[in-house]
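# 3D, please:
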Amino acid sequence: MRVLYFAWLRQKVGLGEEEVAPPPEVRDVAGLIAWLSGRSPGHAAAFAQPRQVRCAVNQEFATPDAPVARGDEVAFFPPVTGG
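Sure thing, here's the model as predicted:
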């Protein structure tokens, strides 16, 4: 699974992207966030307030209950506002 980080999430994690192999019990975005949070202090800081994080799975906006699977591309980014 390819995980991409944007904006302040990238700064906190210290990576723009990484390849990960979560355990089989990680089946949705929320589970992936919980698992990623345990990978490093930077990951924990990035996901400390999960409501402040948006996600896309395979370039489609995704909710916390959206499924994730091996081979997916998952992107995490802050909310975007426009004017």
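
# make it CA atoms for all contacts and neighbour counts henceforth
Noted.

# so who does the residue lying closest to residue 57 once chain neighbours are set aside touch?
Leaving aside its chain neighbours, residue 57 sits nearest to residue 74 (4.6 Å; criterion: CA to CA, 6 or more residues apart in numbering). The contact partners of residue 74, taken as CA atoms under 8 Å, 6 or more residues apart in numbering, are 1-4, 55-59.

# Next, the structure of the following sequence, for comparison with the previous one:
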Amino acid sequence: MSITVRFFASIRERLGKAEDTIEYKGITTIADVWTKSAKIPMPDNVLAAINMEYARTDQPVRDGDEVAFFPPVTGGAP
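So this is what the prediction gives:
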């Protein structure tokens, strides 16, 4: 029973890892996933997704989910 965690862009660089697998036991929300895997306080502007769909950090997670964290997306043509 596990959750796959992926980190992208500057978050990956800051944490020094692109991926992690954590035990599902005791995990209830995306915020719990961050706490267990990143081991640092979650920045206010971090975006999250469960199974490739945007999600709030208080959203529940289930065994087998993939949770991704990435910085806000910026850019594009004016």
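
# circling back: now, among the contacts of residue 74 of structure 1, which is nearest to residue 37 of structure 1?
The nearest member of the contacts of residue 74 of structure 1 to residue 37 of structure 1, counting by CA to CA, is residue 3 at 12.9 Å.

# That closest one reaches residue 19, doesn't it?
Yes. With contacts counted by CA atoms under 8 Å, residue 3 of structure 1 reaches residue 19, the gap being 6.2 Å.

# These two: who's more crowded?
Comparing residue 3 of structure 1 with residue 19 by other CA atoms under 10 Å, the one with more neighbours is residue 3, at 17 against 11.

# And the residue nearest to residue 57 of structure 1, how far from residue 41 of structure 1?
Computed as CA to CA, to the nearest Å, the residue 74 of structure 1 to residue 41 of structure 1 distance reads 20 Å.

# swap in residue 59 of structure 1?
Distance from residue 59 of structure 1 to residue 41 of structure 1, by CA to CA: 27 Å.

# what helix or strand does residue 3 of structure 2 sit in?
Assigned by DSSP states H and E, residue 3 of structure 2 belongs to strand 2-7.

# Quick check: buried residues in that strand?
3-7 (16 or more other CA atoms under 10 Å).

# so where do the strands sit in structure 2?
In structure 2, the strands defined using DSSP state E lie at 2-7, 19-23, 47-50, 53-55, 66-70.

# Redo those as JSON lines? Include distance to residue 36 of structure 2.
Below are those laid out as JSON lines (distance: least, CA to CA, whole Å):
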{"stretch": "strand 2-7", "distance to residue 36 of structure 2": "10"}
{"stretch": "strand 19-23", "distance to residue 36 of structure 2": "8"}
{"stretch": "strand 47-50", "distance to residue 36 of structure 2": "15"}
{"stretch": "strand 53-55", "distance to residue 36 of structure 2": "18"}
{"stretch": "strand 66-70", "distance to residue 36 of structure 2": "12"}
